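>>> Quick check, what structure comes out for this input:
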Amino acid sequence: MMYDCAIIGGGPAGLNAALVLGRARRRVALIDNNQPRNAVTHASHGFITRDGTTPGEFRRIAYEEVLRYPSVDHLQTEVVSVGKLASGFELLDSAGLRVQARKLILATGVKEIFPEIDGFYPLYGKSLFNCPYCDGWELRDQPLVVVSEHPSAFHIAKLVLNWSEDLVVCTNGMASLSDEQKTQLESKGVVVREQPIAAFIGQNGQLEQVRFADGIRVPRTGGFVTPQFVQSTPFGEQLGCERTEHGGIKTDPLGRTSIPGLYAAGDASYIAPSQLIYAAADGSRAAMGVNMDLTEEDFVQ
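Okay, here's the model as predicted:
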């Protein structure tokens, strides 16, 4: 069977794309390996009507809604390769199943690469996070730390001051702040520490101290660590998609990539900001692009 559209990725972008296409009576294969990036997160925020919902509950409700539409098939499997056909695309999963579709949406998201600091992962998603908009409210007025090895360190530090003025900014041994930026932060009462971090100290998911390589320990109860984002899958690169300067898959306003019939939505296309509501809206946008292009192709036959 040839699907109208296959969607790789069952996050908010892929789910909303499937919802829109299902309502447009398109035959859709929604393919998801059930390994969401936000699985460690205690709650999802910033999405109206779902603020504070756990990621698992968000996905449960979303799948319940999407699968009400009989033309949407949910395939819980892992795609291992994608090939271009004259009439569309062929996907191969880890069990050898082949799925063919006229159009393909990559809603595969990104992976986070965090600094290698001892003690980070037991605290991640509980008292250490990467997005102030997602978790800043829960950490408001606490003694916080920002760790960033990237040029975005200054921006993130300024942003976090909206939630707490008791702030230590760490570059983990990297030159990610200019002298002028350090002076500006210190004028706001921010402590800047450029020494490498040896470990995060805490228990039961709660940060207690940041220990630096020089032995100094700074008490903190939470904070934000800036990761590097990379594509979760190689499919866009393998198919020859143009990329943005930030590493996302370049798309037009309706999610079309540089490869005819191939669309991208969510974090895979714009990398940041990584927000559920952005991704869901982007999935809707790409689905409308798919449906518009299918409509035009079928109308002239």
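>>> Could you use CA atoms for every contact and neighbour count after this?
OK.
>>> pretty sure Gln195 is touching Ala175, no?
No - under the criterion of Cα atoms under 8 Å, Gln195 makes no contact with Ala175, lying 10.2 Å away.
>>> The stretch 101-250 of the chain: helices as residue ranges?
132-135, 153-160, 179-187, 235-238 (DSSP state H, counting those that start in this stretch).
>>> Can you name every helix or strand that the first one contacts?
Packed against helix 132-135, as judged by 3 or more Cα pairs under 8 Å, 6 or more residues apart in numbering; DSSP states H and E, are no other helices or strands.
>>> Show me which residues of it are buried.
132, 134-135 (16 or more other Cα atoms under 10 Å).
>>> Just put those in JSON lines and tack on distance to Arg102.
Output for those, formatted as JSON lines (distance: Cα to Cα, whole Å):
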{"residue": "Pro132", "distance to Arg102": "39"}
{"residue": "Cys134", "distance to Arg102": "36"}
{"residue": "Asp135", "distance to Arg102": "40"}
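>>> ok, those residues vs Asn162, which is closest?
Pro132 (9.4 Å; Cα to Cα).
>>> Let's see this one next, to set against the first:
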Amino acid sequence: MEQKHFEVIIIGGSYSGLSATMSLGRSLRQVLVIDSGLPCNRQTPHSHNFITQDGEKPAVISAKAKLQVDIYKTVQFYNGLAVKALKTENGFEITTESGAVFTSRKVLFATGVKDLLPEIEGFAACWGISVLHCPYCHGYEVKNEKTAIIANGEMGFEYAKLISNWTKDLRLCTNGKLELTSEQTEILKKNGIQIFEQEIDSFEHNAGYIKNIIFKNGEKVEVKAIYAKPPFEQHCPIPEVLGCDISEQGLLKVDAMQKTNIKSVFASGDCTTQMRSVAIAVSTGSFAGAVINKELIEEDF
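I've put the predicted structure just below:
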């Protein structure tokens, strides 16, 4: 790639990054998108709750988006992993894993998060297929089915309450000693929600579609879907190295304009919000692109 300097470098070329790129490409901005090709939903068969794309395969949505963004001739793509960013007098210097160096005035991180899956045999194989994180994204497809929730304490109680909207055939698996209050326990039982405190050994599944939860005591529970919210970390460590603030939840802190606390550094998509969905990633990316363009105009006018 001959061009080395850009007005904006976007790190992360999935839904949020591509949406921001479209805003900036249509604003005639010189943009470089650096992407390593590992979206967090790459194992998910279908995307939902995104108007005009409901039920489409995630890879199809992103491929179509990239084709549409590629129309804008001021946009370029670099297939690789950004590993380092330095603040310079005039902006930023971004270095990739292969040693390529690019500079820009503004940087947008649309890098998502990395889920830290528990060491339960079968969990990783089912993740995004029948082990789900969001009922708004996938709840309709498993409505009224035998469903389990893996959670405990306050989160387990609230999660069970939420999922009961989609199915009444529900059980809460705490994977260890129950941490609910006696009042919460009674409320769940009153609503017909079974509670299993046994530690989980493995998932019995067929190509990622859950059949049974196997507990360490040998007990087996048949389910068609599981909801879980495993811990996560930032997929890209660069923002924190640059000095960007991280919330208690492990998310990049941004203001209403998608700005981080570091001047000229923006963030959008899953790395900034617990509401992880394609629709929200697209929305925040599109808005971030418009804000970045406006900031460039203000600086140059």
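>>> about what we covered before: nearest to Asp214 of structure 1, of the helices of the stretch 101-250 of structure 1?
Checking these against Asp214 of structure 1 by Cα to Cα gives helix 179-187 as the closest, at 20.2 Å.
>>> what's the burial count for the aligned residue in structure 2 for Gln181 of structure 1?
Using TM-score structural alignment as the criterion, Gln181 of structure 1 maps onto Gln184 of structure 2. Using other Cα atoms under 10 Å, Gln184 of structure 2 has 16 neighbouring residues.
>>> How about the contacts made by Gln184 of structure 2?
The neighbourhood of Gln184 of structure 2, defined by Cα atoms under 8 Å, 6 or more residues apart in numbering, consists of Phe157.
>>> any idea how far it lies from Gly208 of structure 2?
To Gly208 of structure 2, Gln184 of structure 2 is 32 Å away according to Cα to Cα, to the nearest Å.
>>> rewinding a little: now for the helices of the stretch 101-250 of structure 1, which one comes closest to Val80 of structure 1?
Per Cα to Cα, nearest to Val80 of structure 1 of the helices of the stretch 101-250 of structure 1: helix 235-238, 8.9 Å.
>>> what does the closest one correspond to over in structure 2?
Using TM-score structural alignment, helix 235-238 of structure 1 corresponds to residues 238-241 of structure 2.
>>> Stretch 79-86 of structure 1 now?
By TM-score structural alignment, stretch 79-86 of structure 1 lines up with residues 82-89 in structure 2.
>>> Can you give me the buried ones in the matching stretch?
82, 84-85, 87.
>>> how about a markdown table for the residues you listed, with distance to Asn191 of structure 2 and secondary structure added?
Formatted as a markdown table, these follow (distance: Cα to Cα, whole Å; DSSP: H, G, I helix; E, B strand; the rest coil):
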| residue | distance to Asn191 of structure 2 | secondary structure |
| --- | --- | --- |
| Ala82 | 49 | strand |
| Lys84 | 51 | strand |
| Ala85 | 52 | strand |
| Lys87 | 55 | strand |
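>>> what's the closest of those residues to Lys189 of structure 2?
Ala82 (49.5 Å).
>>> Excluding covalently adjacent residues, which one is nearest to the closest one?
In space, and not counting its chain neighbours, Ala82 of structure 2 is closest to Thr96: 4.2 Å by Cα to Cα, 6 or more residues apart in numbering.
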